[in-house]
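>>> Just a sequence and a predicted model for now, questions to come.
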Amino acid sequence: MDIFSLIGLVLAGVAVIGGSILKGSGVAALLNPAAFVIVVVGTFASICLHTPMSVFMHAIKMVRLVFAPPRSDLNEIIEKVVSWSQIARKDGLLGLEKVIEQESGEFERKGIQLLVDGTGPEAIRQILEVDVSVKEHRDLQGAKVFESMGIYSPTLGIIGAVLGLMSVMQHLDDPSHLGTGIAAAFVATIYGIGFANLLLLPVSAKLKAAIQEQVQVKEVLIEGFLAIAHGENPRNIETRLKGYLHH
């Protein structure tokens, strides 16, 4: 569990609700079904037109990465690669066959299988880089779903505010309702801007960071597989891969 993300979510609620209370508006002022329909439902309507269903569903599945990002310890990964290189140096590439069953990661198993099959270094690079590129592209599409929603949401908030003010202007003959009507109109703006800047855009940025971290891990693995395929010394492999730790 990423506690920092959970803290951010709680503080977002505190910022809006607490701010409304401290300003004297109260929590009730934030509750407006019409504003909710215009902003939230409208934002989902926009993204339905903007994005294919498969991409949207993938984006929904990716939300878990915000609160439960994949654990990737580069030190541990480098140690594994070095241990594979030691096995290959001692028993040959076929000696890695027993390692395949011990690995849980699909990418790791695929790379080791390529080594065992005697695939050339350049072919290994091309095959694995295609996997990385396709996965990165699909995940970035998912992250951009939330980014796009964060762009549409404030605009829909403005639309909600304008619609609310239009309603107020139609009842200028009743001054007693002007104050509450104008306040309710601006709730839509709060929904739109708050929804975008306190939830959607941060989620998109967090997902992109998680994607980049996963790509870096796979880059380390690819470099390791290539070094093993070239028969490099395990100590040299370790030294090279530890260069990633500085970044």
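Arrived safely, thanks for sending.

>>> Going by C-alpha atoms from here, please, whenever you check contacts or count neighbours.
Fine.

>>> you'd agree Leu226 is up against Pro121?
Yes - here Leu226 reaches Pro121: they are 5.4 Å apart, a contact under CA atoms under 8 Å.

>>> Touching, Glu136 and Val215? I think so.
Yes - between Glu136 and Val215 there is a contact at 7.1 Å, judged by CA under 8 Å.

>>> Name the helix or strand for Arg240, please.
helix 234-241 (DSSP states H and E).

>>> another structure for you, compare them:
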Amino acid sequence: MDIGLILGLVLAFGSLLAMISMEGASVSALLLPAPMMLVFGGTIAVGIASGTLRDFLHAVKALPRAFRGERRTAQSVISTVVGHAEKARTEGLLSLEQGVSDEKDPFLRQALQSIADGIDAEDLRILLEDEIASAAARNRTASRFFMTLGGFAPTVGIIGTVVSLTHTLEKLDQPETLGPMIAAAFVATLWGLLSANFIWLPIGGRLQRLGELELERMTVLMEGMLAVQAGAAPAHVAERLGALVSDARPGKDGKSKGKAEKKGREESDATSSLSEVGL
């Protein structure tokens, strides 16, 4: 479980509470039911209205994932694919069907079953790319919904403030109540800004990043299983997939890559020097 979102929210609201405490203010002055109900209820309502009910349901379904984080990364599935490559090399592609029922990842399970069924490599690539495209669309829908809430929340807060100030102006004959009423009016704007920048936008950004990691993992699985189907050696599969992973740990391959890049730069510099002297 990746606690990045939880940790960030705790630190954000903790900083706010620390500021309130240092200024000698009261937290209860911010916890007013009326403006909070308008900001949260109104923001979610206009968020639903700006899309479809299906978008809202996708976003609600994806919310636990934002707190839980990505359970399997692209780096972690390389060993799984290499294991399938070793099995396919020694026992044949049909042996992959034995692990279909035990595989929890539906994407990998579909790839294993398709290979065992003898599907053509090009058809398999099209099938898996369609699955990746569908997953990308779902991820965009969920993250976009929370980003939309982050855009609406400050404006809804301003609406709440305007409504409260309108009510305050009706009480000009009661000067002793103007101060508390004006302060309460600005609570709506505060919650609009807080909910946008402390809740909705971080959740939307988190889901967007998790979606990118999921697509990276699925791409690694697709390329790996296509290599397995082609009969590639397990070592070659591991090297190929390691090059696709952005957070792959540096090792022997990393050193080789560094040497290759250094050699490439030296050759480029040499070419530039020759060009300057007109050779």
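It's in. Bear in mind the structure is a predicted one, so any value in this text is a computation, not a measurement.

>>> farthest residue from the center of the first structure?
Distance from the C-alpha centroid of the first structure peaks at Asp173, with 50.3 Å (CA atoms, centre = their mean).

>>> secondary structure class for it?
Assigned with DSSP: H, G, I helix; E, B strand; the rest coil, Asp173 of the first structure falls in the coil class.

>>> if I look at it, how far off is Ile182 of the first structure?
Per CA to CA, to the nearest Å, Asp173 of the first structure is found 14 Å from Ile182 of the first structure.

>>> what residues does the helix holding Arg240 of the first structure touch?
Helix 234-241 of the first structure is contacted from outside by 78-79, 82-83, 85-86, 220, 223-224, 227, using CA atoms under 8 Å, 6 or more residues apart in numbering.

>>> and what of stretch 110-117 of the first structure?
So stretch 110-117 of the first structure is contacted by 93-97, 99-100, 124, 128, 222, 225, 229 (CA under 8 Å, 6+ apart).

>>> please redo it, this time with the cut-off set to 7 Å
Outside of stretch 110-117 of the first structure, the residues within contact range by CA atoms under 7 Å, 6 or more residues apart in numbering are 93-94, 96-97, 100, 124, 225, 229.

>>> same question, stretch 170-187 of the first structure
In contact with stretch 170-187 of the first structure (CA under 7 Å, 6+ apart) are residues 30, 35, 160-161, 164-165, 168.

>>> Just flag the most distant two among those residues.
Leu30 and Val168 (17.8 Å; CA to CA).

>>> Give me the secondary structure label for Ala25 of the second structure.
Strictly by three-state DSSP, Ala25 of the second structure counts as coil.

>>> Alignment lookup: it to the first structure.
Using TM-score structural alignment, the equivalent of Ala25 of the second structure in the first structure is Ser25.

>>> ok, now which ones touch Tyr152 of the first structure?
Contact analysis of Tyr152 of the first structure by CA under 7 Å, 6+ apart lists Thr43.

>>> I'd like the distance between it and Asn197 of the first structure.
From Tyr152 of the first structure over to Asn197 of the first structure (counting by CA to CA), the distance is 12 Å.

>>> ok, longest helix in the first structure?
Scanning the first structure for the helix with the most residues, using DSSP state H, yields helix 121-169.

>>> post-alignment, it versus the second structure, mean distance?
Compared with the second structure after the fit, helix 121-169 of the first structure shows a mean deviation of 1.0 Å (mean CA distance after the TM-score superposition for the first structure).

>>> Give the buried residues for the next helix or strand after that helix.
Counting by DSSP H and E, the element after helix 121-169 of the first structure in chain order, helix or strand, is helix 178-195. Residues 178, 181-195 are the ones in helix 178-195 of the first structure that count as buried (16 or more other CA atoms under 10 Å).

>>> what's Ala188 of the first structure in contact with, if anything?
Neighbours of Ala188 of the first structure in contact, by CA under 7 Å, 6+ apart: 35, 39, 157-158, 160-161.

>>> Export those to a markdown table and append columns for neighbour count and distance to Ile112 of the first structure.
As requested, the contacts of Ala188 of the first structure are exported to a markdown table (neighbours: other CA atoms under 10 Å; distance: CA to CA, whole Å):
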| residue | neighbour count | distance to Ile112 of the first structure |
| --- | --- | --- |
| Ala35 | 28 | 55 |
| Val39 | 27 | 49 |
| Gly157 | 29 | 52 |
| Ile158 | 22 | 55 |
| Gly160 | 27 | 56 |
| Ala161 | 24 | 58 |
